[in-house]
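Student: show me how the following folds:
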Amino acid sequence: MARSLDGLVLAPVADQAPGQVGTRTRFSYHEQGGVIWAEYTGGDVVRGHLVGTRAGDRLDFRYVQLKTDGTTSSGHCASQVGETSDGRVRLTETWEWESQEGSGTSVVQEVAPG
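Tutor: As a prediction, the model looks like this:
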């Protein structure tokens, strides 16, 4: 199993569609006993939260966010935990909106120290 996500800050490696999570978004992860949660903000997201579970190297969670235009949205994500070539945590994600149309894939990884 990859190391704990607790206390890690992760960021997307690429921008998604306008009005969604992007490279300026930061996720602050927590993990305890198979439960994961995170707060996120940045870019078009004023405040976001995710909560779910971890089983080995698989995450399954729901997310909800408030955007700068005052709208809210929510969805579901399944992620595979891995590592970058320099040992940082990387999540390969498959997500789907539940409050609107749309789905896709994305990669977030631990922000490099410094």
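Student: CA atoms for contacts and neighbours, from now on please.
Tutor: OK.
Student: counting neighbours, what do you get for the residue nearest to residue 93 when sequence neighbours are not counted?
Tutor: Distances taken as C-alpha to C-alpha, 6 or more residues apart in numbering place residue 79 nearest to residue 93, at 4.3 Å, with adjacent residues excluded. Per other C-alpha atoms under 10 Å, the neighbour tally for residue 79 reads 21.
Student: another for comparison:
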Amino acid sequence: MARSLDGLVLAPVVDQAPGQVGTGTRFSYHEQDGRIWAEYSGGDVVRGHLVGTREGDRLDFRYVQLRTDGTTASGHCVSSVTELPDGRVRLDETWAWESADGSGTSVVEQLR
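Tutor: Take a look at the predicted model:
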């Protein structure tokens, strides 16, 4: 199992579609006893929160966010946690909106 996410700051490696997270978004993660949560903001996201669980190297969480245009959105994500050769953490994510149509994949990595 990769190390704890507690206290780590991660960011997407590429921009997503408008209204979603992008390279300017920062996720501040917390982890305790198999529970994970994070606050995030940046890019098109004014404020976002995620909450879920971790089993081994698998995260399962729900997210909700307020966008700069005043709209809100929510969804579900499952992520695989891996450790990069330089020791940083990477999350390979598969997500789906629950508040609208759409799904996809993304990658976030711990900042250097």
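Student: which of the three states applies to the residue nearest to residue 93 of the first structure?
Tutor: Assigned by DSSP: H, G, I helix; E, B strand; the rest coil, the conformation of residue 79 of the first structure is strand.
Student: once you drop chain neighbours, what's closest to the most centrally placed residue in the second structure?
Tutor: Within the second structure, the residue whose C-alpha comes closest to the C-alpha centroid is residue 27; the distance, by C-alpha atoms, centre = their mean, is 6.3 Å. Distances taken as C-alpha to C-alpha, 6+ apart put residue 40 closest to residue 27 of the second structure, at 4.4 Å, once the chain neighbours are dropped.
Student: quick one on the thing from earlier: tell me the SS of the residue nearest to the centre of the second structure?
Tutor: Going by three-state DSSP: residue 27 of the second structure is strand.
Student: my read: it touches residue 7, true?
Tutor: No. Residue 27 of the second structure lies out of contact with residue 7 (C-alpha atoms under 8 Å); the separation is 10.0 Å.
Student: which residues do the two both contact?
Tutor: By C-alpha atoms under 8 Å, 6 or more residues apart in numbering, residue 27 of the second structure and residue 7 have no common neighbours.
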